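Peer 1: Give me coordinates for this.
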Amino acid sequence: MSAVKVVINPESALAIATLLRHHSELKQRKGLFQTRQVDFFRYKRFVRALKSPEYAKKSIAQPELYPPVAEKDKTDEDADMKARLLFIAMIKAQLVLPCNKLDSTQSKQQGLKPSKEFPNLVLSTKAGLQPDEYYVWNYNPKTLTDYLAVIGVISAILTLVCYPLWPYFMRRGSYYMSLGALGLLAVFFVIAIVRVIIYLLLLPFTNQNGGFWLFPNLFEDCGVIESFKPLYGFGETECYTYIKKMKRRKRRQAKKSTQSHAQPAEPDEKKDN
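Peer 2: Model (predicted):
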């Protein structure tokens, strides 16, 4: 393997992190790291992102900021070594941090509450840069959406503070809008009370099916439209949380079956002569 020379400065590491922060090749997942929600990925995914066409275009246009990784006259070993050096520079700049993903048992041992949606992550003291090692982002560049959100919040606050200066038609409109919001809230409470009454009245006849619920997803953690779908249901079988749980269980079973089929069969032990 030929000698690999890569000049990496803090500006280059920051530029690479900004470019690859939301890259599709990383296949990032959400996790809980130090009581906050973060994105994490495998090291091998980062290497693939560095070999992507997007990074290749940037390295051709600005090689001083984006050192070339996958070159035509270089071997795969050289590309992997360059990717390794770039990733080490990002770790030194604390843009990414090594971490360990905990299962439910390990989370309880660490005094953390297990979560079905987001796995718990803890800081690792060793970065071996192995393909399946996990790393967490410690860098979140500001996007246009963030700036627009800040401008919107400030504008809303200034608008409310200047309420006495509003024209009459605007104050009149805000009054009717507030009445409409209160009306929607009242309708929601009425539906909640009605569905409980219907459930109690029909419980003796539908107890075997788990009880009858009007809008079974009304209080589920889902979108507004999904809260009113389906119109009715029995027990937990049509509940949004139950359906999501069953889908997650099917995915786990499919993954386990795939892994069991992918494992090579153990060779038979040699018989003694």
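
Peer 1: Going by C-alpha atoms from here, please, whenever you check contacts or count neighbours.
Peer 2: OK.

Peer 1: For residue 24, which non-adjacent residue is spatially closest?
Peer 2: For residue 24, ignoring the flanking residues on the chain, the nearest one in space by Cα to Cα, 6 or more residues apart in numbering is residue 49 at 7.9 Å.

Peer 1: element containing the one you found, please.
Peer 2: Assigned by DSSP states H and E, residue 49 belongs to helix 43-50.

Peer 1: Show residues contacting that helix.
Peer 2: 20, 23-27, 55-56, 69-70, 80, 83, 129-135 (Cα atoms under 8 Å, 6 or more residues apart in numbering).

Peer 1: Pull out the buried members of these.
Peer 2: Buried subset of the contacts of helix 43-50 (neighbour count, 16 or more other Cα atoms under 10 Å): 20, 23, 25-26, 55-56, 69-70, 80, 83, 129, 133-135.

Peer 1: got JSON lines for those residues, with distance to residue 171 and secondary structure too?
Peer 2: Formatted as JSON lines, those follow (distance: Cα to Cα, whole Å; DSSP: H, G, I helix; E, B strand; the rest coil):
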{"residue": "20", "distance to residue 171": "47", "secondary structure": "helix"}
{"residue": "23", "distance to residue 171": "46", "secondary structure": "coil"}
{"residue": "25", "distance to residue 171": "50", "secondary structure": "helix"}
{"residue": "26", "distance to residue 171": "50", "secondary structure": "helix"}
{"residue": "55", "distance to residue 171": "53", "secondary structure": "helix"}
{"residue": "56", "distance to residue 171": "56", "secondary structure": "helix"}
{"residue": "69", "distance to residue 171": "61", "secondary structure": "coil"}
{"residue": "70", "distance to residue 171": "62", "secondary structure": "coil"}
{"residue": "80", "distance to residue 171": "64", "secondary structure": "helix"}
{"residue": "83", "distance to residue 171": "60", "secondary structure": "helix"}
{"residue": "129", "distance to residue 171": "61", "secondary structure": "coil"}
{"residue": "133", "distance to residue 171": "58", "secondary structure": "coil"}
{"residue": "134", "distance to residue 171": "54", "secondary structure": "strand"}
{"residue": "135", "distance to residue 171": "52", "secondary structure": "strand"}
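
Peer 1: compare with the first, here's sequence two:
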Amino acid sequence: MADTKPQALAVANFLRHRPELKQRPGIAVNYNDKISEIYRVKRAVRALVSDDYKAARSKNMLLPPVNSPQDALKVFALLPTHRLSMRVEKLKPHSMVIPASKVPKNGSPVMMVSPAQQLIADNEYYIWLYEPVQATSYLYASLVIIGILALCLFPLWPHFMRRGAWFLSMGAMGFLVFLFALAIIRLVLFSVIYLIAGKRFWLLPNLFADVGFFASFVPLYQIDDTKPAKEKRHHKSE
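Peer 2: Prediction:
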């Protein structure tokens, strides 16, 4: 996207999540079967002639001026020109087979990118190809870089920080050893009780389950009777 005009990116950033567009999920079957949001041109025009656009333009001069719906259509044309948003046509449900995993939910439409991108009419549908980078992505990337730099500069850390890191690493290692020891104890208890009483006894049954940290230690134990059903019925009949 290095060749994309700054004006086109500014318009895309303004329109991408505007409520006036009333976007809904759709899939373009001839564009990587990727689910994205679709909208009508007329709703984008409403957003471009709104007071919010004028207020945004007063803060960002990269946004082109819009004084009429005709100007809005010309500004909107920057999106397909720079492949930020493309014109699509609706397909009938049986007109093309797509993977079941790619079918949008709740009857969302199946689309096809139109070869005629120059025609821009109010009722035409467009699908977004542009996905702006979220602010949280920059935050996480910055934290990763800071963490890597901090580890590289470990020899330069003050003594109290290195001592604290040593205690933390020992604590983490001790916790791992505790988990391994607990797993061995669980297995030994299970084997002994199963051989003697024929029951499945699990100490901390959710310890390695896909649950939260605290839920891994609840309940404390679980007992399952594993006697065959025939034997149980025989005891009941007696």
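
Peer 1: The residue nearest to residue 24 of structure 1 -> structure 2?
Peer 2: For residue 49 of structure 1, the aligned position in structure 2 is residue 47, judged by TM-score structural alignment.

Peer 1: same question, residue 58 of structure 1
Peer 2: Checking TM-score structural alignment: residue 58 of structure 1 goes with residue 56.

Peer 1: Would you mind getting the average deviation of the helix holding residue 49 of structure 1 from structure 2?
Peer 2: Comparison of helix 43-50 of structure 1 with structure 2 after fitting gives an average deviation of 0.8 Å (mean Cα distance after the TM-score superposition for structure 1).

Peer 1: Could you find the closest non-adjacent residue to residue 13 of structure 1?
Peer 2: Leaving aside its chain neighbours, residue 13 of structure 1 sits nearest to residue 90 (5.4 Å; criterion: Cα to Cα, 6+ apart).

Peer 1: is it true that residue 86 of structure 2 lies in a strand?
Peer 2: Yes. Counting by DSSP: H, G, I helix; E, B strand; the rest coil, residue 86 of structure 2 is found in a strand.

Peer 1: What's it aligned with over in structure 1?
Peer 2: With TM-score structural alignment as the criterion, residue 86 of structure 2 pairs with residue 97.

Peer 1: I'd assumed residue 133 was in contact with its match.
Peer 2: No. Look at residue 97 of structure 1 against residue 133 with Cα atoms under 8 Å: they stay out of range, at 11.0 Å.

Peer 1: Common neighbours of those two, please.
Peer 2: By Cα under 8 Å, 6+ apart, no residue touches both residue 97 of structure 1 and residue 133.

Peer 1: Which residue, other than its chain neighbours, is closest to the spatially most central residue of structure 1?
Peer 2: Structure 1 has residue 30 as the residue nearest its centroid, 3.2 Å off, counting by Cα atoms, centre = their mean. Excluding the flanking residues, the one nearest residue 30 of structure 1 by Cα to Cα, 6+ apart is residue 39, at 4.8 Å.

Peer 1: Okay, and the one you found sits in which element?
Peer 2: Applying DSSP H and E, one finds residue 39 of structure 1 within strand 36-42.

Peer 1: can you check residue 185 of structure 2 too?
Peer 2: Remark: residue 185 of structure 2 resides in helix 159-197, with elements defined by DSSP H and E.

Peer 1: Can you name the next helix or strand after that helix?
Peer 2: Next element after helix 159-197 of structure 2 (DSSP H and E): strand 199-203.

Peer 1: how about the residue nearest to residue 30 of structure 1, what's its match in structure 2?
Peer 2: Match for residue 39 of structure 1 (TM-score structural alignment): residue 37.

Peer 1: ok, now which ones touch its match?
Peer 2: Taking Cα under 8 Å, 6+ apart, one finds 23, 24, 25, 26, 127, 128 in contact with residue 37 of structure 2.

Peer 1: what about the equivalent of residue 84 of structure 1 over in structure 2, how many neighbours?
Peer 2: The alignment partner of residue 84 of structure 1 in structure 2, by TM-score structural alignment, is residue 73. Residues within reach of residue 73 of structure 2, counting by other Cα atoms under 10 Å, total 19.

Peer 1: Then the one 3 residues further on?
Peer 2: For residue 76 of structure 2, the count of nearby residues is 21 (other Cα under 10 Å).

Peer 1: got it, and residue 147 of structure 2?
Peer 2: Residues lying near residue 147 of structure 2 (other Cα under 10 Å) number 12.

Peer 1: Find the nearest non-adjacent residue to residue 62 of structure 2, please.
Peer 2: Closest residue in space to residue 62 of structure 2, ignoring its immediate chain neighbours: residue 7 at 5.1 Å, by Cα to Cα, 6+ apart.

Peer 1: An error on my part: the question was meant for residue 80 of structure 2.
Peer 2: Here the residue nearest residue 80 of structure 2, using Cα to Cα, 6+ apart, is residue 86, at 5.1 Å.

Peer 1: which residues does that neighbour contact?
Peer 2: 79, 80, 113, 114, 117, 126, 127, 128, 129.

Peer 1: which stretches of structure 1 form helices?
Peer 2: 10-20, 43-50, 53-61, 76-92, 104-109, 144-161, 168-206, 224-227, 240-262 (DSSP state H).

Peer 1: Dump these into JSON lines; add distance to residue 34 of structure 1 as well.
Peer 2: Formatted as JSON lines, the helices of structure 1 follow (distance: least, Cα to Cα, whole Å):
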{"stretch": "helix 10-20", "distance to residue 34 of structure 1": "21"}
{"stretch": "helix 43-50", "distance to residue 34 of structure 1": "21"}
{"stretch": "helix 53-61", "distance to residue 34 of structure 1": "31"}
{"stretch": "helix 76-92", "distance to residue 34 of structure 1": "18"}
{"stretch": "helix 104-109", "distance to residue 34 of structure 1": "12"}
{"stretch": "helix 144-161", "distance to residue 34 of structure 1": "23"}
{"stretch": "helix 168-206", "distance to residue 34 of structure 1": "37"}
{"stretch": "helix 224-227", "distance to residue 34 of structure 1": "31"}
{"stretch": "helix 240-262", "distance to residue 34 of structure 1": "25"}
